[in-house]
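[1] predicted model follows, preceded by the sequence.
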Amino acid sequence: MTSKLTAILPDLAPWRSSRDFRLLFVQGLVTYFGSFMAMIALPLQIKHLTDSPLAVGAMGAVELVPLVVFGLYGGALADSADRRKVIALTEAGLGVLAGLLLVNALLPEPLLWPLYVVAAGVSALAGLQRPALDSLMARIVPHDQLTAAAALNSLRWQTGAIAGPAVAGVVVAYAGHATAYGVTVVGFAVSVALCTRLQAAPASEDAPKPSLRGIAEGARYAWSRPVLLGTYAVDLAAMFFAFPNAVFPFLADDLDAEWALGLMYAAGSVGSVIVGLTSGWASRVRRHGQLVVYGAAGWGLAIAAAGWFGSVWAVLVCLAFAGAGDMLSGLGRSTIWNQTIPEELRGRLAGIEVLSYSVGPQLGQVRAGALAGWSGTRPAIWSGGLACVVSVGLLAAALPKLMTYDADTDEDAQRRRARQGAAAAEPVG
């Protein structure tokens, strides 16, 4: 019985082997909880001020350009600067922006335009930070523990995604937006303190300075690798067509279940956590491309079902299944990225990763909000889910190397494993 449980429960090897992984795990848990509090409070505040699904969806459009520009630059920066400093400084900046939301919420009549300005600023800082954060993982975790690390990181993220929205719905309803933003500020303060305890992660002496040429070099590498290209394209399509979070407040109204709004935001994370808590099997998977495709298709089917059903409980179950599919796809993507990308390109490719898994949701919010205003909330959701399934199937057919990727035989994975092993074997000092 013990051996069976061990095979199912999460693999804790990264937690045991890396001090920096433990610090980042705790830091992420704290900051994700606070961030999700703000993520729920912000669209709710826009809804209360405007009562317009288009106004809520427009938040995605405001965030898009800063995310693209600073995500690409952040990737180049991560290859040329100390990644620890980048993470700590951007985390402090996010805390300042949360403070501005708090100040605005405390005004007798809160203003609308600062909400969009702060949303754009958050998007810019997140774009700068994510490549440094993501590229650091492959440096601090052994190669054979990368899938386990991806599962634990996703479990951490989803825990915050459950607790943050669930608590935020109650906090906003009974204590107001300002209290939710105040919790976010405190979370970022704790996070910055933890980031300063990370070991320095400087770039190599011959690392290039951030430049358009360096960004283009990373883009050329990604374009030349069908497996990487497939992970980006599948995630982008899935999020563009089937990310309806912006219209959840209106879906709750349609179902006469305003009380369930926080649960809607958290339901997907429940499904992801269930997969994460039983992810011991994931360390034995070799065909991670299939995880990417089947997980994304499952996400789309579940989102389509969530838009179709008229029962709030059925919707919540469907959203949980969607989260499980997204977790599976995310495990595959993260493992492929960390197993195959060379260290000298890790930051710039992480910048492209930011675009693939962040631009999609931003555009998806705009799509969902605009279509909901035209056809209604539920048709906007189920039609997007079906479009996701079709697009993922077409991409899998167009990029067959993604489906046949094998961690043991792929040339890039073998090369990355050999280089990390050689680096670990070098004498210290």
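    Noted; the coordinates are in hand.
[2] can we go C-alpha only for contacts and neighbour counts from here?
    Noted.
[3] which neighbouring elements make contact with the helix or strand harbouring residue 159?
    Residue 159 belongs to helix 146-175 when assigned by DSSP states H and E. Using 3 or more C-alpha pairs under 8 Å, 6 or more residues apart in numbering; DSSP states H and E, the elements in contact with helix 146-175 are helix 13-17, helix 19-50, helix 177-195, helix 261-277, helix 312-340.
[4] which strands and helices sit next to the first one?
    Helix 13-17 is packed against helix 19-50, helix 146-175, with contacts defined by 3+ C-alpha pairs under 8 Å, 6+ apart.
[5] I'd like these as CSV, with distance to residue 396 and mean neighbour count appended.
    Output for the helices and strands packed on helix 13-17, formatted as CSV (distance: least, C-alpha to C-alpha, whole Å; neighbours: other C-alpha atoms under 10 Å):
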stretch, distance to residue 396, mean neighbour count
helix 19-50, 32, 21
helix 146-175, 22, 22
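[6] got a list of what the spatially most central residue of the chain touches?
    Nearest to the mean C-alpha position of the chain, counting by C-alpha atoms, centre = their mean, stands residue 357 at 6.3 Å. Contacts for residue 357 (C-alpha atoms under 8 Å, 6 or more residues apart in numbering) come out as 232, 235-236, 239.
[7] of the residues you listed, closest to residue 271?
    residue 239 (17.0 Å; C-alpha to C-alpha).
[8] is the closest one in a helix, a strand, or coil?
    helix (DSSP: H, G, I helix; E, B strand; the rest coil).
[9] from residue 367, how far out is it?
    According to C-alpha to C-alpha, to the nearest Å, residue 239 stands 10 Å off from residue 367.
[10] and residue 351, by the same measure?
    Note on residue 351: its distance to residue 367, by C-alpha to C-alpha, is 24 Å.
[11] right, and residue 177 touches residue 107 too?
    No: using C-alpha atoms under 8 Å, residue 177 makes no contact with residue 107, being 11.2 Å away.
[12] for residue 130, which non-adjacent residue is spatially closest?
    In space, not counting the residues next to it along the chain, residue 130 is nearest to residue 354; the distance is 6.7 Å by C-alpha to C-alpha, 6 or more residues apart in numbering.
[13] burial check on the one you found, number of neighbours?
    Neighbourhood size, residue 354 [other C-alpha atoms under 10 Å]: 27.
[14] try residue 412
    Neighbour count of residue 412, defined by other C-alpha under 10 Å: 16.
[15] give me the element it is part of.
    Counting by DSSP H and E, residue 412 is found in helix 411-425.
[16] I'd guessed residue 342 sits against residue 417; true?
    No: using C-alpha under 8 Å, residue 342 is not in contact with residue 417; the gap is 9.9 Å.
[17] how would you label residue 295: helix, strand or coil?
    helix.
[18] second one coming, line it up with the first:
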Amino acid sequence: MARRFLADTTPLQQPDFRRLWWANIITVIGAQLTVVAVPAQIYQLTGSSAYVGLTGLFGLVPLVVFGLWGGALADAMDRRILLIITTIGLIGTSALFFVQSFLGFGNAWLILCLFAVQQAFFAVNQPTRTAILPKLLPVAQLPAANSLNMTVMQAGAIAGPLVGGAMIPILGYSLLYFVDALFLFATMWAVIRLPSLRPGDGLTKAKTPGLKSVIDGFRYLAGHKVLMASFLVDLIAMIFGMPRALFPQMAHESFGGPDGGGVAFALLFSAIAIGSVVGGVFSGWVSRVERQGRAVIICILIWGVAIIGVGVSVGFAGGTAIPMLPVAVTLLMIGGAADMASAAFRQSMLQAAASDEVRGRLQGVFIVVVAGGPRIADVAHGAAAASVGTAVATAGGGVLVVVFTVVAALAIPAFVRYRITR
């Protein structure tokens, strides 16, 4: 009985997916070490949070540009070859991070430029990796496969920073970068073992991976309401319902933490990822859901209600005998679990409903939406909190998530009706 609720591991029976998944566990840990080391090294060199903030700009621009172009590449060439090339690129940039640290160059701009190059390779690699899943697995196993992948990513987002942050004072930056480069060879091994993965030969296949093929991908997307709706509801959930930019202020002003870091900040910042991991461990049910469109709507509504609750708990902090920090953290964990399920369903819909010859470009759009939505939310929530405070900004954002999601569901009933047959 318990196995019905635990993660569905059926996709791991497929050898190619199993190798990629196990390799991903190793490489995610290494990647998170670099995620921690880059801003820490920049801050140590400059003593300026403004320089650290530039990592967002240096990361987002190549992620958007190469995410879209990388999707076009994935629709124009053998995806196995593209994965090999981009994995080599990731290994190379990690090795260069090691070299600059080991030789003590001490140049923040060099680190930022290396980071931008690394993100460009990642932006091509990630949509390609996702686009190959329908070639490896049957449609019915895609939700379980995506849940397994997302669980690993979120677990890395928790463990990597904790381990990396603790190791920096002891081992220094050079070893962290070296470990990242070394661990990436696990992915190289798994990718080399893949069969040839050429895209389909339909009319929308990207003949040349340029601007025209990217535009053709957007045209294809515009003609499929269900796929458009999957991006729309994700943007609604992230732009209006992701208050992570307010966590430092919440932790300090509402929950009594110091003005820099602290336990309250750590709990708030990690709660969503923890909820995602817990949701992934108990994601056995996602493989049995046929009405995936309706499931996405329900999950996003749960996310919105949870964020409303977070805002309310922040508003009541200090004004009641009930400790509100555990309430806020619990609600963020519930929201994280709901978001994990929503993402698994939306990714599966995108993989199953899209034609193979355009699947890479749509995965590129998916990467841009996933990366861009939270960054827009950072700006929007920061501006709103400056005017109305963190409690109202957070709760109000949650209300907008619920309202706009209901409106989207009513406006695009085909999305709510979308289902897969088993």
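    Looks like it arrived, so ask away. This one's a predicted model, so the numbers in the text were calculated from it and none came from an experiment.
[19] what residues are shared contacts of residue 342 and residue 417 of the first structure?
    Joint contacts of residue 342 of the first structure and residue 417 (C-alpha under 8 Å, 6+ apart) do not exist.
[20] in strands only, show me the contacts of residue 357 of the first structure.
    Taking DSSP state E, every one of those sits outside strands.
[21] dump those to CSV, plus distance to residue 278 of the first structure and neighbour count.
    CSV is the format used below for the contacts of residue 357 of the first structure (distance: C-alpha to C-alpha, whole Å; neighbours: other C-alpha atoms under 10 Å):
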residue, distance to residue 278 of the first structure, neighbour count
232, 26, 21
235, 23, 27
236, 26, 23
239, 25, 27
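[22] out of the residues you listed, which is nearest to residue 296 of the first structure?
    Within the contacts of residue 357 of the first structure, the smallest distance to residue 296 of the first structure is 7.2 Å, found for residue 235 (C-alpha to C-alpha).
[23] what separates that closest one from residue 334 of the first structure, distance-wise?
    11 Å.
[24] could you do residue 57 of the first structure as well?
    Counting by C-alpha to C-alpha, the gap from residue 57 of the first structure to residue 334 of the first structure is 28 Å.
[25] pick out whichever of those two has more residues nearby.
    Set residue 57 of the first structure next to residue 334 and count neighbours by other C-alpha under 10 Å: residue 57 wins out with 28 against 21.
[26] quick one: contacts for the more buried one?
    Applying C-alpha under 8 Å, 6+ apart to residue 57 of the first structure gives the contacts 246-247, 365-370.
[27] what is the nearest of those residues to residue 253 of the first structure?
    Closest to residue 253 of the first structure, out of all of the contacts of residue 57 of the first structure and judged by C-alpha to C-alpha, is residue 247, at 10.0 Å.
[28] show me what contacts that closest one?
    With the criterion set at C-alpha under 8 Å, 6+ apart, residue 247 of the first structure makes contact with 53, 56-57, 365, 368-369, 372, 377.
[29] likewise for residue 115 of the first structure?
    42, 46, 101.
[30] possible to save those residues as TSV with distance to residue 92 of the first structure?
    Formatted as TSV, these follow (distance: C-alpha to C-alpha, whole Å):
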residue	distance to residue 92 of the first structure
42	19
46	25
101	15
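[31] how far apart are the helix or strand hosting residue 390 of the first structure and its match in the second structure?
    Secondary structure assignment for residue 390 of the first structure, by DSSP H and E: helix 377-398. Its aligned residues in the second structure lie a mean 4.3 Å from helix 377-398 of the first structure after superposition (mean C-alpha distance after the TM-score superposition for the first structure).
[32] buried residues, that helix. List them.
    Within helix 377-398 of the first structure, the residues scored as buried using 16 or more other C-alpha atoms under 10 Å are 377-389, 391-393, 395-396.
[33] cool, stretch 3-13 of the second structure as well?
    Buried residues in stretch 3-13 of the second structure (16+ other C-alpha under 10 Å): 6-8, 11-12.
[34] and what of stretch 112-126 of the second structure?
    Using 16+ other C-alpha under 10 Å as the test for burial, stretch 112-126 of the second structure gives 112, 114-126.
[35] what's the closest of those residues to residue 24 of the second structure?
    Among these, and counting by C-alpha to C-alpha, the member closest to residue 24 of the second structure is residue 126, at 11.7 Å.
[36] map the closest one across to the first structure for me.
    Under the alignment (TM-score structural alignment), residue 126 of the second structure pairs with residue 130 in the first structure.
[37] can you give me the angle the helix or strand hosting that match makes with helix 19-50?
    Applying DSSP H and E as the criterion places residue 130 of the first structure in helix 113-140. Interaxial angle, helix 113-140 of the first structure versus helix 19-50 (axes from the mean of the first three to the mean of the last three C-alpha atoms, to 10 degrees): 160 degrees.
[38] contact partners for residue 123 of the first structure?
    Residue 123 of the first structure neighbours (C-alpha under 8 Å, 6+ apart): 63-64, 66-67.
[39] that older thread, in the second structure, what residues pair with the helix or strand following the helix holding residue 390 of the first structure?
    As assigned by DSSP H and E, the chain's next helix or strand after helix 377-398 of the first structure is helix 400-404. Taken onto the second structure by TM-score structural alignment, helix 400-404 of the first structure occupies residues 413-417 there.
[40] what's that stretch in contact with?
    Contacts of stretch 413-417 of the second structure (C-alpha under 8 Å, 6+ apart): 225-226, 229-230, 291-294, 297, 409.
[41] equivalent analysis for stretch 24-34 of the second structure, please.
    94, 152-153, 156-157, 159-161, 163-164, 176-177, 179-181, 183-184, 186-187.
[42] so that stretch corresponds to what in the first structure?
    The aligned range for stretch 24-34 of the second structure is 28-38, by TM-score structural alignment.
[43] next one: that stretch to chain centre, how far?
    Relative to the mean C-alpha coordinate of its chain, stretch 28-38 of the first structure is positioned 13 Å out (C-alpha atoms, centre = their mean, to the nearest Å).
[44] which of residue 351 and residue 367 of the first structure has more neighbours?
    Comparing residue 351 of the first structure with residue 367 by other C-alpha under 10 Å, the one with more neighbours is residue 351, at 33 against 25.
[45] just checking, the more buried one touches residue 75?
    Yes: look at residue 351 of the first structure against residue 75 with C-alpha under 8 Å: they come within range, at 4.0 Å.
[46] list the residues that contact both of the two?
    With C-alpha under 8 Å, 6+ apart, residue 351 of the first structure and residue 75 have common neighbours residue 131.
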